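> Pasting a predicted model and its sequence here:
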Amino acid sequence: MKLSSDLKALETRIGHKFSRPELLVRAVTHSSMSSPTRDDNQRLEFLGDRVLGMVMAEALLAQDRDAREGQLAPRFNALVRKEACADVAREIDLGDALKLGRSEMLSGGRRKLALLGDAMEALIAAVYLDAGFDAARDMVVRLWGARVHQVDDDARDAKTSLQEWAQARGFKPPKYDLIARSGPDHAPIFTIAAQLENGETEKASAGSKRHAEQAAAQALLTRLESA
C-alpha cells in the first residue's frame, strides 16, 4: 500500500516508518468513514490505551524508585487520560491526517479532544502491531517527553481537587448544574455551573458535560486559590 503525502509526513513526525502501512491508515480512520471494506480505528484505540498504560507505568517506576502507589497513581492518570493524549496529538498535527466523514469534518472533528485522544491511542497500537512493544515505547516516551518528569505528585483532575478543597473546610461536595445548552445536535455546547455550599460559583462551557464540569471546577479552584 502506498501512503498519501500527509501520512508520510505523519510518519516523519512520529519517527516511525511503517512496514505495514495499512495499520497507519486504519489508525487515522474515524468511525464516520468506516465501511465494509474500510476498518476504523476503534479496536486499535482499545489496544493502544493498554500499551500506553504499560509504557507510562514503567516510565514512572523508573523515574522515581521511592514513590509509593498513592503518589504514582495520580501521576499515571494525568499522563494517560484523554486530555494528555489529545495534547500530544495536537503537537504532532495528527488532526491533519485524520480520515473523517463529512458530518465530522463540518463539526470541527479535527480539533475535538475526544476524537484526537482516541486517534492518538490508535496510533500507539498501530506502531505496536507494526514493530512490537519496544518501538511503541520509544515513540511514546519521545512524544510524551518532559511530561513524564514534570507531572505533579498530586496530578488530580479539577473536580477531584475541588471536592477535596471543600471537604477540607467541612463543606458538602460541590454541585454541578446544567444551566444552558446551545448549538446544533451534532456539535452541542453545554454550560455548567460549579457551586460550593458557601455560595461560591463559576461557570464554563464545553462540547460535553464532563469537560464543562471540569472547566467550571478549574475556574472555581483558580479563583479560590488566588483569593
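Thanks, I have it. Numbers count the residues shown, from 1 in each chain.

> Only C-alpha atoms from now on, for both contacts and neighbour counts.
Fine.

> Is there a neighbour count for Asp66? I'd like the number.
Using other CA atoms under 10 Å, Asp66 has 9 other residues around it.

> for Ala193, helix, strand, or coil?
strand (DSSP: H, G, I helix; E, B strand; the rest coil).

> ok, now how distant is the closest residue to it other than its chain neighbours from Ala215?
In this structure, Ala193 finds its nearest non-sequential neighbour in Lys203, 4.3 Å apart by CA to CA, 6 or more residues apart in numbering. If you measure Lys203 against Ala215 using CA to CA, to the nearest Å, the figure is 8 Å.

> higher neighbour count, those two?
Ala215 (24 against 21).

> The helix or strand harbouring that one: which residues count as buried?
Assessed by DSSP states H and E, Ala215 sits inside helix 209-226. Taking 16 or more other CA atoms under 10 Å as the neighbour-count basis, helix 209-226 is seen to contain the buried residues Lys209, His211, Ala212, Glu213, Gln214, Ala215, Ala216, Ala217, Gln218, Ala219, Leu220, Leu221.

> Also stretch 175-185?
Neighbour counts over stretch 175-185 (16+ other CA under 10 Å) mark Tyr176 as buried.

> swap in stretch 19-37?
Of the residues in stretch 19-37, those scored as buried under the neighbour-count criterion (16+ other CA under 10 Å) are Pro21, Leu23, Leu24, Val25, Arg26, Ala27, Val28, Thr29, His30, Ser31, Met33, Ser34.

> just checking, which of the residues you listed belong to helices?
The subset of those located in helices under the criterion DSSP state H comprises Pro21, Leu23, Leu24, Val25, Arg26, Ala27.

> right, and the helix or strand after the longest helix anywhere in the chain?
When the chain is scanned for its longest helix (criterion: DSSP H), the result is helix 42-63. Beyond helix 42-63 on the C-terminal side, the first helix or strand identified by DSSP H and E is helix 69-80.

> Which positions in the next helix or strand after that next one come out as buried?
Note on helix 69-80: by DSSP H and E, the next helix or strand toward the C-terminus is helix 82-91. Of the residues in helix 82-91, those with enough neighbours to count as buried (16+ other CA under 10 Å) are Lys82, Glu83, Ala84, Cys85, Ala86, Asp87, Val88, Ala89, Arg90.

> second one coming, line it up with the first:
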Amino acid sequence: MNKTETFKKNPYNVNNRLITESDIINIMKSLNINDFKINNIVLYQTSFIHKSYCRLPEYSEFEYPGAPCLPLQEKSYETMEFLGDSILGSVVSSYIYKRFYEIHNQNEGFLTKLKIRIVCGETLSKLSSDLKLQEHLVISRYQEEQCSGRRNLNMLEDVFESLIGAIYLDHGYQVTSDFIIRVIERYIDFTDILLIDNNYKDQISRYFQQVFHVYPKYENVKNEDDKFICRLYNGDQLIIEGEGKSKKKAEQDASKNALVHFNVIT
C-alpha cells in the first residue's frame, strides 16, 4: 500500500498519549542524569509525533471521536530528526576520537568503521528500544496495526534522533552531548559492535558473485517523505527494496533485506 492509500485510512488511535515531563525525567534518571530540567515540554512531545498522526488534508473526511483519543497534531518530528541526526554524528565522532585515537591511537579507518556501526539504523533502533521510546510514539491507527507500529525499526531510529534534536533545542550542545554519551556507555558493548559485520552491501556483493557470478545493481529514487527508496536487482530482475534517509543507508537496507530474502541472514 502506498503513502496516499495509507493516509486515506482513519488515523485516530486511542493508544496515543503525549509524553509528559515525568516520562522525560524518568528516561534521564535511567541514565543517572538526575538534575535534568525541562524548559519546553512541547519540544519533547513533538519529537515523538509521527507524520501519520498530523493534521493532513487526506484526513479531512474523518471526524475526531473525542476524548480519550488524542487529536491530530500540527507538527511531526521530521525536522527534529534531521537536527538530531547531525548532532549525533558530531558527538559520536568526537567521542570515539577521544576514546580510541587519543588513548589507543587507532587509525582513521578504525574510527570510521566504528562510527558507521554506532550511527547505523540497527544500533539506533536498539538504543531507542533500550530507552523504551516506542511507548511514547504518537502514530496513526494504520501504522500501529498494519506497519509494525511501535516495533518499526525505521521509526525507532527516527525517534531516537528526534529526541536528541529536542534536547538540543531545549538545552544546547553540552547537555545533548552528555545524554548521547550516557546512552552509548550504558547500552553499547564495543567488543560486540566491533565483531559485527553489518556492511550488508559488501556481504550481498560477495553472495551475488559466488551464486550468480555478477554484482547486484542498485536504483535509488526519492519518495514522498523525502527519503530514498533503493531497488536491488539481479540483472533486470527486481529482488527487493530498502529505505533510508540517504542513498547509502537505503542501499544498506536493501542489501540487508536481500540477504534475508536469500536466507543468508535471519
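Thanks, I have the structure now. If you're wondering where the values come from, they're calculated on a predicted model, not measured in any experiment.

> Quick TM-score on the pair, please.
Put the two chains on top of each other and the TM-score (TM-score structural alignment, normalised by the length of the first structure) is 0.71; 197 aligned residues with a CA RMSD of 3.7 Å.

> which residues in the second structure does the longest helix of the first structure match up with?
Aligning helix 42-63 of the first structure against the second structure (TM-score structural alignment) gives residues 78-99.

> buried sites along the matching stretch?
78, 80-85, 87-88, 91-93, 95-97.

> Of those, which is the nearest to Phe208 of the second structure?
Out of those, the one with the shortest distance to Phe208 of the second structure is Asp85. That distance is 32.3 Å, counting by CA to CA.

> got the contact list for the closest residue to that closest one other than its chain neighbours?
Across the structure, with CA to CA, 6+ apart as the measure, the residue nearest Asp85 of the second structure apart from its sequence neighbours is Glu161 (5.4 Å). If a contact means CA atoms under 8 Å, 6 or more residues apart in numbering, then Glu161 of the second structure has Met80, Glu81, Phe82, Leu83, Gly84, Asp85, Leu88 as its contacts.

> how many neighbours does the aligned residue in the second structure for Leu94 of the first structure have?
Structural alignment (TM-score structural alignment) places Leu94 of the first structure against Leu133 in the second structure. Under the neighbour criterion other CA under 10 Å, Leu133 of the second structure is assigned a count of 21.

> what do you get for the one 4 residues further on?
Residues contacting Leu137 of the second structure under the criterion other CA under 10 Å number 26.

> Let me have the contacts of Glu161 of the second structure in a markdown table, adding distance to Leu114 of the second structure as columns.
A markdown table is the format used below for the contacts of Glu161 of the second structure (distance: CA to CA, whole Å):
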| residue | distance to Leu114 of the second structure |
| --- | --- |
| Met80 | 25 |
| Glu81 | 22 |
| Phe82 | 21 |
| Leu83 | 22 |
| Gly84 | 19 |
| Asp85 | 16 |
| Leu88 | 14 |
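
> between these, which is nearest Thr191 of the second structure?
Within these, the smallest distance to Thr191 of the second structure is 21.0 Å, found for Leu88 (CA to CA).

> Was I right to think that closest one contacts Ile180?
Yes: under the criterion of CA atoms under 8 Å, Leu88 of the second structure lies in contact with Ile180, with a separation of 7.3 Å.

> which residues are in contact with both of those two?
Common contact partners of Leu88 of the second structure and Ile180 (CA under 8 Å, 6+ apart): Ile164.

> And the residue nearest the centre of the second structure?
Nearest to the centroid of the C-alpha atoms of the second structure, with distances taken as CA atoms, centre = their mean, sits Glu157, at 1.5 Å.

> got the contact list for Val151 of the first structure?
Applying CA under 8 Å, 6+ apart, we find Val151 of the first structure in contact with Arg75, Ala78, Leu79.

> from those, which is closest to Gln195 of the first structure?
Closest to Gln195 of the first structure out of these is Ala78 (24.4 Å), distances taken as CA to CA.

> my guess is the closest one contacts Arg156, does it?
Yes: in this structure, Ala78 of the first structure is within contact of Arg156 by CA under 8 Å, at 6.9 Å.

> Neighbour count: those two, which is higher?
Just comparing Ala78 of the first structure and Arg156: by other CA under 10 Å the higher neighbour count belongs to Ala78, 21 against 16.

> For the alignment partner in the second structure of the more buried one, give me its contacts.
By TM-score structural alignment, Ala78 of the first structure lines up with Arg117 in the second structure. Under the criterion of CA under 8 Å, 6+ apart, the contact partners of Arg117 of the second structure comprise Thr123, Ile193, Leu194, Asn198.

> Same list, the residues you listed, but as TSV with distance to Ile139 of the second structure please.
Below are the contacts of Arg117 of the second structure laid out as TSV (distance: CA to CA, whole Å):
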residue	distance to Ile139 of the second structure
Thr123	22
Ile193	31
Leu194	34
Asn198	29
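
> Could you work out the most separated pair of these?
Farthest apart among the contacts of Arg117 of the second structure by CA to CA are Thr123 and Leu194. That separation is 12.2 Å.

> residues in contact with the closest residue to Leu116 of the first structure other than its chain neighbours?
Among residues not flanking Leu116 of the first structure along the chain, Ala86 sits closest, at 5.0 Å (CA to CA, 6+ apart). Under the criterion of CA under 8 Å, 6+ apart, the contact partners of Ala86 of the first structure comprise Leu113, Ala114, Leu115, Leu116, Gly117, Asp118, Met120.

> Now do the contacts for Gly101 of the first structure.
Applying CA under 8 Å, 6+ apart to Gly101 of the first structure gives the contacts His30, Ser32, Met33.

> do Lys17 of the first structure as well
Lys17 of the first structure neighbours (CA under 8 Å, 6+ apart): Glu11.

> So which residues of the stretch 101-250 of the second structure form strands?
Along the stretch 101-250 of the second structure, counting by DSSP state E, counting those that start in this stretch, strands occupy 217-222, 228-234, 237-244.

> so which of those strands comes closest to Gln210 of the second structure?
If you check each of those against Gln210 of the second structure by CA to CA, strand 228-234 wins as the nearest, at 13.0 Å.

> can you give me how far that closest one is from the chain middle?
Chain-centre distance of strand 228-234 of the second structure: 20 Å, with CA atoms, centre = their mean, to the nearest Å.
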